[in-house]
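> Attaching a predicted model along with its sequence, questions to come.
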Amino acid sequence: MSTRVFIDGAAGTTGLEILERLAPRNEFELIVLDDVQRKSADARRDAYHAADFAVLCLPDDAAKEAVALAEGSKVRIIDASSAHRVADGWTYGFPEIVGREAIADAVRVTNPGCYPSGFIALVAPLVRAGLLPADWPYTVNAVSGYSGGGKALIARFEEDRDIAFRAYGLGLGHKHVPEMQKLVGLSHPPLFAPAVVPAHRGMIVEVPVPLSAMPMAGSPEVLRLALVDFYTGSAVVTVRDDRPDELLLRGSMAPSDKLELWVFGAADGSQARLVARLDNLGKGASGAAVQNLNLMAGLPETAGLSL
């Protein structure tokens, strides 16, 4: 018997990409609502009660309402919104960081944010290893393709080809910051500086670290090897050993569920740049949801992923 999956919000960017990954797979039976049913609370409630798993691809308030609709059912939920990322009773859906067993056993999983996926992947292992301090005021410089901004931002970039760079979150207090701080275990919220460029997908997240002011950090190579050790055996996260002169985001980037990490260091070892590259719609959203679904359903972790 196939596992029944309901994607609530399957018409949005994240939902469509999850649907593309799941549709060819015979392990799952997808519960699909038509345009009228998607607007009906009763139809959605029935779908939750009929499903084994549900993936929420909704705005935050709608995701909270969806959880209420699912009350009384046995459905296990993956929420791709930011509504529950630091909420009690929810497991953070980053198996490489929280453990695959935690995801496999969870009833409620909250998908990581795209930018936090890069930051947490870089910094959490190094803080855990005692190489980077938990009480440092970290800065996160990041740039993403415009598809992560939803339909309005996608339309804006595709209609106005003159936009070359969009810095945002200038009022600080971005909604991604709490999960970055909590999952890494930081004393201070990181200073988050996000931007969007005219590429449909792709993301680079960078954390500069002044190693000369961090006595326990060691050299950039020590940091890299610690990441290599942490992610040994992962089919999704790769710690690169090359040193390219530049990292590019191309407008023609194909969908990918990989997460690549680099440590670039100054010749004298006094500074380093920790860099993550990922697809904001892959490991940053839909790919992560499918990875979590696989684990929760007892299936191979990377089934259906583009690696």
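It's in. Every value quoted in this text rests on a predicted model; they were computed, and no experiment measured them.
> going forward, measure contacts between C-alpha atoms and count neighbours the same way
Noted.
> how much distance is there from stretch 216-234 to the middle of the chain?
21 Å (C-alpha atoms, centre = their mean, to the nearest Å).
> most residues in a single helix of the chain, which one?
helix 114-128 (DSSP state H).
> Which residues are in contact with the closest residue to T139 other than its chain neighbours?
With sequence-adjacent residues excluded and distances taken as C-alpha to C-alpha, 6 or more residues apart in numbering, T139 is closest to L191, at 4.7 Å. By C-alpha atoms under 8 Å, 6 or more residues apart in numbering, the contact list for L191 reads 137-140, 172.
> try 7 Å
138-140 (C-alpha atoms under 7 Å, 6 or more residues apart in numbering).
> Please narrow those to those residing in strands.
Among the contacts of L191, the members found in strands (DSSP state E) are 139-140.
> Select from the contacts of L191 the one having the most neighbours.
V140 (21 neighbours; other C-alpha atoms under 10 Å).
> ok, so what distance separates it from V205?
7 Å (C-alpha to C-alpha, to the nearest Å).
> mind listing what's buried in stretch 50-62?
Judged by neighbour count (16 or more other C-alpha atoms under 10 Å), stretch 50-62 contains these buried residues: 50-58, 60, 62.
> quick one, which residue of this structure lies the farthest from its center?
In terms of distance from the mean C-alpha position of the chain, D268 ranks first, at 33.5 Å (C-alpha atoms, centre = their mean).
> in what helix or strand does that residue lie?
Following DSSP states H and E, one finds D268 outside all helices and strands.
> again, but for Q181
Per DSSP H and E: helix 177-184 holds Q181.
> what do you get for V290?
Using DSSP H and E, V290 falls in helix 287-296.
> and if you look at E29?
Per DSSP H and E: strand 28-31 holds E29.
> Distance from that strand to the middle of the chain?
That offset, for strand 28-31, works out to 23 Å (C-alpha atoms, centre = their mean).
> Now that strand: buried residues?
So for strand 28-31, counting by 16+ other C-alpha under 10 Å, buried means 28-30.
> And stretch 85-98, by the same measure?
Within stretch 85-98, judged by 16+ other C-alpha under 10 Å, the buried ones are 85-86, 90-95, 97.
> out of those, who's nearest S252?
F94 (27.1 Å; C-alpha to C-alpha).
> what are the ranges of the strands in this protein?
So, for the chain - with DSSP E - the strands run 3-8, 28-31, 53-56, 76-79, 91-92, 108-110, 139-145, 166-167, 191-197, 203-209, 237-239, 259-265, 272-278.
> Does the fourth one pack against any helices or strands, and if so which?
In other words, strand 76-79. Applying 3 or more C-alpha pairs under 7 Å, 6 or more residues apart in numbering; DSSP states H and E, we find strand 76-79 packed against strand 53-56, strand 108-110.
> A further structure is provided below for comparison with the first:
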Amino acid sequence: MRRSVFIDGAAGTTGLEIRERLAGRAEIELVTLPDDRRKDPAARRAALNDADFVVLCLPDDAARESVALIDNPRTRVIDASTAHRTAERWCYGFPELEPSQGALIEGAARVSNPGCYPTGFLALVRPLVRAGIVPADWALSVHAVSGYSGGGRQMIEEFEGDTVPTAWRGYALALAHKHVAEMQRHARLEHPPLFLPSVARTYRGMVVEVPLPLHALPRRPSIDTCRDALAAAYDGSEIIRVAADDRATVEVEEDAGTDRVTLRVVGNAARGHAVLIATLDNLGKGAAGAAVQNLNVMAGFATTAGLVL
């Protein structure tokens, strides 16, 4: 059965990539508006209510406005903005997060796509909290670097402009990044993690790192214990894999251009130090790839249809 999909905000970075991924799929009919009607309220309302699925690729306030225009109970929504990631009555669109999460997404009318940074953080941390290896009240910190495409059109133009930009830029130094609440809630932590994001001069790709002082944790877990817990959590997943290698380096572009997430646990056993590391594509599993995966789950399509693995 064909399903109609309207991408509200299809001209942005994430929207364009989702559209490219869905174009040509026989089971999907893409609903589009002419350029001169994209901002016409009546045309948008009609498209939002006529489609089986709506994917919102908009700023937060605009995403809320679009949801308010939908009065057809048949229309199901995937929101790629930050607007509903901690909102009540919205299902969090990370199928691998909990054993039952995929089933919840399959039956949901409103699904919020995870952020790119939280995807890496939650993939690393949530299984260890669930297993009792990391206490829910532990003070966690997370350091991450993303490709500049995660900053949208303005940052892309800046990094690709005539003025040569910096190779690396840290930001959100007031430690109040909008993704922190999402990380805390869905990892089920008692305290917000200390989050330091940054951007590198590469178009796409991401590394997320969570240091763990194993010697200070109540159960004093080993590196292998942490790695085994992650491997058990994602056993059978086609998207999230746990690497067993002991590589000396990790690259920000390791999973760029794919919808994979690669997890590693590395460290110094003698000192009781470990670092949890996730690599992913900020536009893949961190954005467009996650939206396509959620659409597949909600519509009953093959989970990895349209994904690059």
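Arrived safely, thanks for sending. What you are looking at is a predicted structure, and each value in this text was computed from that prediction instead of being measured.
> And the TM-score between them?
TM-score of the superposed chains, computed with TM-score structural alignment, normalised by the length of the first structure, equals 0.97; 306 aligned residues with a C-alpha RMSD of 1.2 Å.
> The spatially closest residue to R271 of the second structure that is not a sequence neighbour and A269 of the second structure, how far apart?
Nearest non-adjacent residue to R271 of the second structure, counting by C-alpha to C-alpha, 6+ apart: H215, 7.6 Å away. Shown here: H215 of the second structure relative to A269 of the second structure, a distance of 9 Å by C-alpha to C-alpha.
> Comparing those two, which residue is more hemmed in?
Shown here are H215 of the second structure and A269; by other C-alpha under 10 Å, H215 has more neighbours (16 against 13).
> is it true that the more buried one touches G272?
Yes: using C-alpha atoms under 7 Å, H215 of the second structure is in contact with G272, at 4.8 Å.
> how about A269 of the second structure, what's its match in the first structure?
In the first structure, the residue matched to A269 of the second structure (TM-score structural alignment) is A267.
> same question but for L16 of the second structure, I mixed them up
Using TM-score structural alignment, L16 of the second structure pairs with L16 in the first structure.
> How many residues are close by that match?
16.
> Likewise for T110 of the first structure?
T110 of the first structure: 27 neighbours (other C-alpha under 10 Å).
> contacting residues around it?
Going by C-alpha under 7 Å, 6+ apart, T110 of the first structure touches 78-80, 84-85, 90-93.
> check contacts around the residue nearest to V236 of the first structure when sequence neighbours are not counted.
Distance criterion C-alpha to C-alpha, 6+ apart; nearest residue to V236 of the first structure, sequence neighbours excluded, is K258 at 5.0 Å. Shown in contact with K258 of the first structure (C-alpha under 7 Å, 6+ apart): 236-237, 278, 283, 307.
> Top of the residues you listed by number of neighbours, please.
K283 (30 neighbours).
> can you give me how far stretch 45-61 of the second structure is from the chain middle?
19 Å.
> can you list contacts of it?
With C-alpha under 7 Å, 6+ apart, stretch 45-61 of the second structure has contacts from 3-10, 14-15, 63, 69-72, 74-83.
> which residues does P255 of the first structure contact?
Counted by C-alpha under 7 Å, 6+ apart, P255 of the first structure has contacts 279, 282.
> counterpart of it in the second structure?
Using TM-score structural alignment, P255 of the first structure pairs with G257 in the second structure.
> what do you get for L299 of the first structure?
Checking TM-score structural alignment: L299 of the first structure goes with F301.
> separation between its match and R25 of the second structure?
F301 of the second structure is 11 Å from R25 of the second structure, by C-alpha to C-alpha.
> repeat for R153 of the second structure
Distance, R153 of the second structure to R25 of the second structure, using C-alpha to C-alpha: 27 Å.
> burial of the aligned residue in the first structure for A174 of the second structure, as a residue count?
Counting by TM-score structural alignment, A174 of the second structure corresponds to G171 in the first structure. By other C-alpha under 10 Å, 6 other residues sit near G171 of the first structure.
> Contact partners for the closest residue to T119 of the second structure other than its chain neighbours?
Distances taken as C-alpha to C-alpha, 6+ apart place G286 nearest to T119 of the second structure, at 6.3 Å, with adjacent residues excluded. By C-alpha under 7 Å, 6+ apart, the residues touching G286 of the second structure are 115-116, 119.
> how about those in JSON lines, adding neighbour count and distance to R169 of the second structure?
Shown next, in JSON lines, are those (neighbours: other C-alpha atoms under 10 Å; distance: C-alpha to C-alpha, whole Å):
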{"residue": "G115", "neighbour count": "24", "distance to R169 of the second structure": "19"}
{"residue": "C116", "neighbour count": "23", "distance to R169 of the second structure": "17"}
{"residue": "T119", "neighbour count": "24", "distance to R169 of the second structure": "21"}
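> Compare those residues with the first structure and list the ones that remain.
Shared contacts between this structure and the first structure among the contacts of G286 of the second structure (both residues aligned by TM-score structural alignment, their matches' C-alpha atoms under 7 Å) comprise 115-116, 119.
> residues in contact with S141 of the second structure?
Contacts of S141 of the second structure by C-alpha under 7 Å, 6+ apart are 193-195, 210-211.
> now for it: what does it line up with in the first structure?
S141 of the second structure maps onto T139 in the first structure, by TM-score structural alignment.
> Please apply the same query to E190 of the second structure.
Match for E190 of the second structure (TM-score structural alignment): S187.
> wait, that match sits on A134?
Yes: assessed by C-alpha under 7 Å, S187 of the first structure is found in contact with A134 at 6.1 Å.
> Settle it for me: which of these two has more neighbours?
Neighbours were counted for S187 of the first structure and for A134 using other C-alpha under 10 Å; A134 has more, 19 against 13.
> check contacts around the more buried one.
Counting by C-alpha under 7 Å, 6+ apart, A134 of the first structure touches 127, 185-187.
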